[in-house]
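Peer 1: The following block contains a protein sequence and its predicted model.
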Amino acid sequence: MSDTTERTTRVPDEGPIEQLSEEERRTRRWERRRSAARSARRVLARSGLQGTIRGRLASLDAAGEVYDLDESVDVYGNGVVEALERKVAGLLGTEAAAFFPTGTMAQQVALRCWAGRSGNPAVALHALGHPEVHERDAFSRVSGLRPVQLTGEPRQPTAQEVRDCPEPFGALMLELPLRDAGYLLPSWEELNELVEAARERDAVVHFDGARLWESTVHFGRPLDEIAGLADSVYVSFYKSLDGFGGAALAGPATLVEEAKTWRHRYGGQVFQQFPTALSALLGLERELPRLPEYVRHARVVAAALREALAEAGLPWSRVHPEVPHTNEFQVWLPYDADVVAEAAIRTAEETGTLLFGRAWDGTVPGLARTEVDVRASGLEWSAEDVRAAVADFVVRLREEAGRVHG
């Protein structure tokens, strides 16, 4: 489930929504939700995805605080890009790091390099991992890798599952946190056991750490200690840090040097990337220090949501996990996704408060699932504010359910 799966083709506003195709309905709802997010007085998170081109360009006005803007522009990965790579390597405690235009490319390259060194192209990973769900079989179709699924359960894999895997694998890939299971992390002890189990199998360990930045509160450890458990780590610059895009692969200098060769072969040696690199440096400067605060407040928001939904008298509801591991978590409701999505957007349009700002997944009929993200704007919400927003939302949810089923 992702906002980016909803089409952004312009759909005329006239005409009843019932007369539109499914794709047109999704597009119209995406536009309404984006408009509601821009105009809402209160939101739990504001991200660049909801902004305008003018606003995103304006966000670089402060770039002089993180890099000398009188330096020459980057050409094929030097200058500001190299500065960003050094910054990431220092934060994660690795010998080196390489900038990539996408995380999909970064992880394929990393695991391809490890496969070449180990002689084994099999990668053990979770069935809900990003490469299995969101990358159109890129591992096998592009990079000659062979995914081996450890489990499909909506939880992190266990060390015993790693030990019991019925075939050899060259690398263990762990997504931290596991987004599609509810942004779940193992405990620190469980993570160490997973890594040790992989070592027992003579496998390297790679962290899909797109949102690893958010994990320090749950683990109670600094970033470099967490990353130090793995042989290589990928991190994203736009998911947690609100950069324009981009990713980094961090690890041993020899691996990173080889990865840069493959980056060129994969078409990732982009001519100039200074806007993206500058936005990443700003994210590391401004957002990274605040992520622990977002995580702690997400727990306040989640508790208030859970209590208010239960008190509202709905058949049932679920906040998952009950105590969020990061500043993002899931909410489940017993209604069709279209009904809940319309109620959420109406609430924002009519009250100026956007409680649920992301798309609703309706893969299972009669069940709707969304994700809640708490960032700087969410820190202004008290538990009582959350309760009031839930009350407004439930009124419209019942109205929409009655309209559809009445």
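Peer 2: All right, it came through fine.

Peer 1: C-alpha only now, for contacts and for neighbours.
Peer 2: Will do.

Peer 1: Can you show me the helices along the stretch 301-406 of the chain?
Peer 2: 337-351, 383-405 (DSSP state H, counting those that start in this stretch).

Peer 1: Just name the most buried of those helices.
Peer 2: helix 337-351 (a mean of 22; mean count of other Cα atoms under 10 Å).

Peer 1: Second structure follows, compare the two:
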Amino acid sequence: MPDSLIQRRQTAMRACDRILSGVRPLTMREHVAALETAADLDGLPDFYGGGPVTVLEKRVAALLGTQDAVLFPTGTMAQQVALRYGAERLGVPAAALHPLGHQEVHERHAYAELTGLRGIRSTTAPRNPTAAEIVSLAEPVSTVVIELPLRDAGFVLPTWRELVEATKAARGIGARVHFDGARIWESAPYLGRSIREIAALADSVYVSFYKTLGGMSGAVLAGTADLTEYARTWRHRYGGHLFQQWPVALSALAGLDRELPRIPEYVAHARVIAGALATLPGARVHPEPPHTHQFRFWLPYPAAVLNEAMLTMAEKEGVWFAGGWSDADVPGYAMTEVTAAGPALEWTAAEVGAIGVRLLDLLNQETQRT
């Protein structure tokens, strides 16, 4: 996306009185001001670890119920280390990955290019692999990756029983289990278990701080003491052992305080929003109802037209609907991802339906002009 369009979207969203999908972008000054509410800024910063970084690592380890946790600058780096660890410990240079998983779609195959591992498809279905599919893998793997939720299939989750069976099957074939838990925080309501119970099914878990929690950046890889000792070594080798990360650590801690308790409410309200959007003419929602506070939404218009109409409504009427439309595989449709966060809680189902109708009116006017 061109920088000019990104800037236009951010400017329009910041000026809106009401936001249906997502959260209002913060300025750098607002980010810094938020840190002042998270901790005493008169304390000393971290020095290659320690300080607020250690506080964050210990807090996440306690939340997940793991022996330890390691802060990484990016999830891409953390996930490479998790897969490398499994391959070296088990002597099998292959991992079971979903073709829609983050490592395949959004990390430029870093696990293969930098670590030399091979990716074995765990399934081609738009969901995480089942126990039967894991048992039927064509060759041995050191790690089975399960993404909770599977974002590029529509933020979909297995049932608790399916997840338990899949992790048992992975260990039955001699593999480790790694949870790509960038959004694991919002998976708990659908699975009906605590974060600790979910994480206990895996040998390693990666979590993100800027997704959902609203942190500046950063991720944690959590697991056994042996894993985290290995992870600290490889974090340094990959260039991720940074001199100071206190802004990242403090913003993550603030997100855990502020957003984590509200996630069940977000997930519940996403179902209200999705139900209202699904009633619009030609609209499609997946999954229905949503498994988390995010879901996919389709309308029968070109993406360029939708993006322009949505921005026009934001700039002229002060209402943000949902941005980032892209042309879908279904001819004539475009798709976006809807995120029900704090601002969405202000919307009733009737208001969602009304603003959807207003957007359709703008779209029809634009279509008639062209």
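Peer 2: Received the coordinates, thanks. This is a predicted model, so every value here is computed, not measured.

Peer 1: re earlier: could you work out which of the helices of the stretch 301-406 of structure 1 reaches nearest to Leu128 of structure 1?
Peer 2: Distance to Leu128 of structure 1, taken as Cα to Cα, is lowest for helix 337-351 among the helices of the stretch 301-406 of structure 1, at 21.0 Å.

Peer 1: follow-up on the earlier one: quick one: the helices of the stretch 301-406 of structure 1 as JSON lines, columns for distance to Thr27 of structure 1 too.
Peer 2: Below are the helices of the stretch 301-406 of structure 1 laid out as JSON lines (distance: least, Cα to Cα, whole Å):
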{"stretch": "helix 337-351", "distance to Thr27 of structure 1": "12"}
{"stretch": "helix 383-405", "distance to Thr27 of structure 1": "19"}
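
Peer 1: Tell me which of those helices lies nearest to Leu92 of structure 1.
Peer 2: helix 383-405 (34.3 Å).

Peer 1: Tell me the gap between that closest one and the middle of its chain.
Peer 2: 27 Å (Cα atoms, centre = their mean, to the nearest Å).

Peer 1: what do you get for stretch 320-340 of structure 1?
Peer 2: Worked out by Cα atoms, centre = their mean, stretch 320-340 of structure 1 lies 15 Å from the chain centre.

Peer 1: how about that stretch, which residues of structure 2 does it hit?
Peer 2: The aligned range for stretch 320-340 of structure 1 in structure 2 is 286-306, by TM-score structural alignment.

Peer 1: Mind listing residues that contact the matching stretch?
Peer 2: 149, 154-157, 186-187, 189-190, 263, 266-271, 274-275, 282-285, 325-327, 332-341, 363, 366 (Cα atoms under 8 Å, 6 or more residues apart in numbering).

Peer 1: before we move on, what about stretch 69-79 of structure 2?
Peer 2: Counting by Cα under 8 Å, 6+ apart, 53, 56-58, 60-61, 103, 107, 110-111, 180, 182, 206-208, 217-223, 228, 231-232, 235, 238, 240-241 sit against stretch 69-79 of structure 2.

Peer 1: could you flag which of these are buried?
Peer 2: 53, 56-58, 60-61, 103, 110-111, 180, 182, 206-208, 217-223, 228, 231-232, 235, 240-241 (16 or more other Cα atoms under 10 Å).

Peer 1: which ones among the residues you listed are found in helices?
Peer 2: Mapping these onto helices (DSSP state H) picks out 53, 56-58, 60-61, 103, 110-111, 228, 231-232, 235.

Peer 1: mind putting those in JSON lines, distance to Tyr301 of structure 2 included?
Peer 2: What follows is those, written out as JSON lines (distance: Cα to Cα, whole Å):
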{"residue": "Val53", "distance to Tyr301 of structure 2": "46"}
{"residue": "Leu56", "distance to Tyr301 of structure 2": "45"}
{"residue": "Glu57", "distance to Tyr301 of structure 2": "45"}
{"residue": "Lys58", "distance to Tyr301 of structure 2": "48"}
{"residue": "Val60", "distance to Tyr301 of structure 2": "43"}
{"residue": "Ala61", "distance to Tyr301 of structure 2": "45"}
{"residue": "Gln103", "distance to Tyr301 of structure 2": "31"}
{"residue": "Ala110", "distance to Tyr301 of structure 2": "35"}
{"residue": "Tyr111", "distance to Tyr301 of structure 2": "37"}
{"residue": "Thr228", "distance to Tyr301 of structure 2": "48"}
{"residue": "Ala231", "distance to Tyr301 of structure 2": "46"}
{"residue": "Arg232", "distance to Tyr301 of structure 2": "48"}
{"residue": "Arg235", "distance to Tyr301 of structure 2": "45"}
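
Peer 1: Looking at those residues, which is nearest Ala125 of structure 2?
Peer 2: Nearest to Ala125 of structure 2 among those, with distances taken as Cα to Cα, is Gln103, at 16.6 Å.

Peer 1: Aligned to that closest one, what sits in structure 1?
Peer 2: So, by TM-score structural alignment, Gln103 of structure 2 is matched to Pro131.

Peer 1: Also Val81 of structure 2?
Peer 2: Match for Val81 of structure 2 (TM-score structural alignment): Val109.

Peer 1: Look up how far Tyr234 of structure 1 lies from its match.
Peer 2: According to Cα to Cα, to the nearest Å, Val109 of structure 1 stands 11 Å off from Tyr234 of structure 1.

Peer 1: I'd assumed Val88 was in contact with Glu95 of structure 1.
Peer 2: No. Using Cα atoms under 8 Å, Glu95 of structure 1 makes no contact with Val88, being 10.0 Å away.

Peer 1: Common neighbours of the two, please.
Peer 2: What both Glu95 of structure 1 and Val88 touch, as defined by Cα under 8 Å, 6+ apart, is the set Ala250.
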